[in-house]
Structure formats: structure tokens, C-alpha cells
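1. just to be clear, the model below is a prediction. Sequence and coordinates:
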Amino acid sequence: MSITSGCDGLLLQCSALTLVRGERELFSGLDVSLRPGEVLQVEGENGAGKTSLLRVLAGLARYGYEGEITRPVPLLYIGHLSAVKELLTPRENLAWHVDGHADYRDSDVCAALAKVGLAGYEDVPSHQLSAGQHRRVNLARLHLSRQPLWLLDEPFTAIDRDGVASLEHLFVSHAKRGGAVVLTSHQPLRMEYPLTRLMLRAGGDL
């Protein structure tokens, strides 16, 4: 994978970011910069604005915030809600998600599903799968991703211990290739790799 970044080497930068929901200010004056090889964990209690921050950084929130955001590279966003279409199989769901990003063979799609523990489930209708298996279908996109920047909201939800360890290894591999990861998580990461933490506090304090 070839990683390209902005002229200053950044994959993501936001300056003086302020986000308001309703009449409540979630955070203000937030500065974030991300360079190739960096992993940023966004922490905070429920309601502190973690999901809202990721959606803003991904360009999915068009209003309610102030500040400047620069994203000079393609990104992959995976939210905490299931993006699996239940009438499709895991194979069809994954092919649909990655369509247009690159040319993938069916064998590539099946290999990605196998890496998340879904070998043998490729053609099972997704409505027959568990919540954890739905989550794995979404996360299989990481194994096909060519986007340098990953924005992941609670990627460990409904994932067992082995799956968590596998994801942490994947994050490190992506960072070592020159990519970057921003993730939210309620649990501490145990990967042996430099990690930056950003704590959001309900009420707008950082």
C-alpha cells in the first residue's frame, strides 16, 4: 500500500474544533493532528462526544461544529452500529462495501472474511448471524482497506478476547506501513506500540 499525505506530512488535522449538540457544548478548542504511523485512542464517558467527534472527522456531520479540518488522504470509517444488510450474505455485504475502492477478487473477499473468523459463513444470509458476526463482517473491511486513515468507533464491541488481540495486531501493522488509526474504546489497549490518548469529558472539558 502506498501512503500519501499532505505537504506537511499529516494525514489528519483539525484546529479549534468546537461541537455543539442541541444546547450543550460537547467540546471546544480541540486540536488534533495525526501523522503516518500514529494510533490515537479517544476516551471518555458516555455523552462526552466520542462518536460525534469521529463523525465530524469523517466528514459525516455537516453542521453543529466550528473549526478547521484537513483530510488530505482517503479514509475508512466504521461506526459502532451495524452496517450489515441482513438480506445479503457476508460475501455480498463485504463486496458491496469495498466496491469502487479497488478491484478485489472474490477470493480476496473470502480471505478477509476468514481472517475475522467467518470462514464457512460466506453465503449464509446475514439475518441468521449473531451481533458479533455482524460486527466481524464490518471489520473484515480492514483487511481489504487501502485507505491510509482509519476512523473506528468502538471496534471491539461484541468481539471476544482473541478477536481483540487480532485487531490490535492489525492496527499496529497498518501503522507500521505508514497508515494511522483513530479509535474510540472503553477498554485499555494492550498492544506493544506507541499510543496517543485523547480524553473527552462530558461538559466540554478536555
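-> Good, I have the coordinates.
2. only C-alpha atoms for contact and neighbour calcs from this point on.
-> Will do.
3. can you tell me which helices and strands the longest helix seen in the chain packs against?
-> Assignment by DSSP state H gives helix 161-176 as the longest helix of the chain. When contacts are defined as 3 or more CA pairs under 8 Å, 6 or more residues apart in numbering; DSSP states H and E, helix 161-176 packs onto strand 180-184.
4. tilt between the strand it packs on and helix 161-176?
-> Angle, strand 180-184 to helix 161-176, by axes from the mean of the first three to the mean of the last three CA atoms, to 10 degrees: 140 degrees.
5. now strand 180-184, how far from the centre of its chain.
-> Here the centre of strand 180-184 is set off from its chain's centre by 6 Å, with CA atoms, centre = their mean, to the nearest Å.
6. elements contacting it?
-> So strand 180-184, by 3+ CA pairs under 8 Å, 6+ apart, packs with strand 39-43, strand 149-153, helix 161-176.
7. what's the first one in contact with?
-> The one in question is strand 39-43. Identification of contacts with strand 39-43 by CA atoms under 8 Å, 6 or more residues apart in numbering yields 34, 50, 171, 175, 180-186, 194-200.
8. among those, which ones are buried?
-> Neighbour counting with 16 or more other CA atoms under 10 Å marks 34, 50, 171, 175, 180-185, 200 as buried within the contacts of strand 39-43.
9. still on that earlier bit, now do the buried residues in the longest helix of the chain.
-> 163-165, 167-169, 171-172, 174-175.
10. cool, and stretch 36-49?
-> 36-44, 48-49.
11. let's bring in a second model and compare:
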Amino acid sequence: MRLSGSGVSCVRGGREVFSGLDFAVSAGEALAVTGRNGSGKTSLLRLIAGLLMPQGGSIGLEGGTGELTLPEQAHFLGHRDALKPALSVTENLAFWREFLGGEAFDLAECLAAVGLDHAAPLPAAFLSAGQRRRLSIARLLAARRPIWLLDEPTNALDTSGQAMFAALMDDHLARGGLIVAATHAPLGIAARELRIGGAA
């Protein structure tokens, strides 16, 4: 499996964010997208996820599951945690597992993997910022997809949370997955760097 972009350009709000961008990342590899605020890191992830259309160039996936589109094989984990405060931790995760489809994994095991098994019955409104991030990460495990698109994935995580997530990312790569992460901070795993220029 190989994800690549050739001459990719992005325009948002009438402003060119970046242009002529080339990248490639294969199964078992991670790509860390770096750059100043406003340089287009999140926009690149959204282009790969199919949430934006490129102004020019192309993004493609070789390998993977032939009958599925690139967005259907990718998890987009934004820098904001998409949770419903009134639903319990387990109910939030169950919603995402059903919404995303595919092979279903045990919710209790997924919560234990991110250190939230003790909070399973609590409303998400009671979670700290770090716990909300852990719950978002559990989505990656509840409905497995080979491509992880991560926007500032370690935000709000303490040292132990960052170590936990690094171990999960390493495991994902070892299983043949790939990761593209927009980040200002080290990911804690081996990753090639793609630096995007542009105005802040």
C-alpha cells in the first residue's frame, strides 16, 4: 500500500495555501507534516481524507482494498474531539464504531488499551481534556482502517498518554498501516518529515 501526492495545490477562501506539493508514504511508514501555523498542515490531511478538493495535482492510493475509496480506508482524527457530552464514554465509542462500519472490535478492550476502562459508564462531559483525547484515539481501534490521518494527535496528552499513543502507532505500523500526522511536537515514533512552507 502506498499513499502519494503529486503537484498538490490547495486554495481556501480564495487564498493559495500551498502548491506543487509532492509526498509519498508506504505501508509501515509514518510521515510527520510540519510547518508554521497556517501553512496548510491540516488542509493537507483534509485533502487526503476527501473533505476538501485539491485545486491542482492528484492524491492516490496504490494497494489497499480495491472496492473502497481512499477516504473509506482512512481515519481522520482532528485536533478537536468529536464527542457528545451527554453520552457515556462507551456510548460515544459505540456510535463511532457503527458510523464508521467495517470489522467491529470489542469496545471494552479498546477503552482498556487507551486507559479509559474505568471511565466507561461516565458521561463524556465529565472527562478531562486528556481523557477526551484518549477516547478519540480509541476510535482508531474500535473500527480499524489502514490509514491514520492525525491532526496534532498528542494535544492534551500527558507523558504517559503520549507513551501509550506512541505504542499504539508503532503497533499500527507493524500491522502494515500507515500514518500521516500534522504536528508541532515529536510523535514519539520513527517518522519522515514533510515540511510545508507558507505564511502564518
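-> Done, it's in. Since this is a predicted model, take the numbers as computed values, not measurements.
12. any idea what the TM-score comes out to?
-> TM-score for the superposed chains, counting by TM-score structural alignment, normalised by the length of structure 2: 0.87, backed by 189 aligned residues with a CA RMSD of 1.7 Å.
13. if we can go back for a sec, how about TSV for the buried residues of stretch 36-49 of structure 1, with distance to residue 88 of structure 1 added?
-> Below are those laid out as TSV (distance: CA to CA, whole Å):
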residue	distance to residue 88 of structure 1
36	35
37	35
38	35
39	33
40	33
41	32
42	32
43	34
44	35
48	35
49	32
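14. for the residue most central in space within structure 1, give its distance to residue 138 of structure 1.
-> By CA atoms, centre = their mean, structure 1 has its centre lying nearest to residue 152, at 1.8 Å. Residue 152 of structure 1 is 11 Å from residue 138 of structure 1, where distance means CA to CA, to the nearest Å.
15. OK, contacts around the residue located most distally from the centre of structure 1?
-> Farthest-out residue of structure 1 from its mean C-alpha position, per CA atoms, centre = their mean: residue 23, at 27.9 Å. Listed by CA under 8 Å, 6+ apart, residue 23 of structure 1 has no contact partners.
16. trace it over to structure 2, please.
-> Aligning on TM-score structural alignment places residue 23 of structure 1 opposite residue 14 in structure 2.
17. from residue 163 of structure 2, how far off is that match?
-> 40 Å.
18. again, but for residue 147 of structure 2
-> Applying CA to CA to residue 147 of structure 2 and residue 163 of structure 2 gives a distance of 20 Å.
19. name the residues that touch stretch 103-122 of structure 2?
-> Contacts of stretch 103-122 of structure 2 (CA under 8 Å, 6+ apart): 88-90, 93-94, 97, 131, 134-135, 137-138, 141-144, 161, 164-165.
20. in helices only, show me these.
-> Checked against DSSP H, the contacts of stretch 103-122 of structure 2 include these in helices: 89-90, 93-94, 97, 131, 134-135, 137-138, 141-142, 161, 164-165.
21. any idea how far residue 114 of structure 1 is from residue 122 of structure 1?
-> In this view, residue 114 of structure 1 and residue 122 of structure 1 are 9 Å apart by CA to CA.
22. looking at those two, which is more packed in?
-> Remark: of residue 114 of structure 1 and residue 122, residue 122 carries more neighbours, 19 against 16, as counted by other CA atoms under 10 Å.
23. show me what the residue nearest to the centre of structure 1 aligns to in structure 2.
-> Residue 152 of structure 1 maps onto residue 150 in structure 2, by TM-score structural alignment.
24. ditto for residue 167 of structure 1
-> Alignment note: residue 167 of structure 1 maps to residue 165 in structure 2; criterion TM-score structural alignment.
25. and its match, how far from residue 155 of structure 2?
-> For residue 165 of structure 2 relative to residue 155 of structure 2 (CA to CA), the value is 11 Å.
26. how many residues are close by the residue mapped onto residue 61 of structure 2 from structure 1?
-> Superposed on structure 1 with TM-score structural alignment, residue 61 of structure 2 falls opposite residue 71. By other CA under 10 Å, 18 other residues sit near residue 71 of structure 1.
27. so residue 71 of structure 1 makes contact with residue 12?
-> Yes - between residue 71 of structure 1 and residue 12 there is a contact at 4.9 Å, judged by CA atoms under 8 Å.
28. great, nothing more from me.
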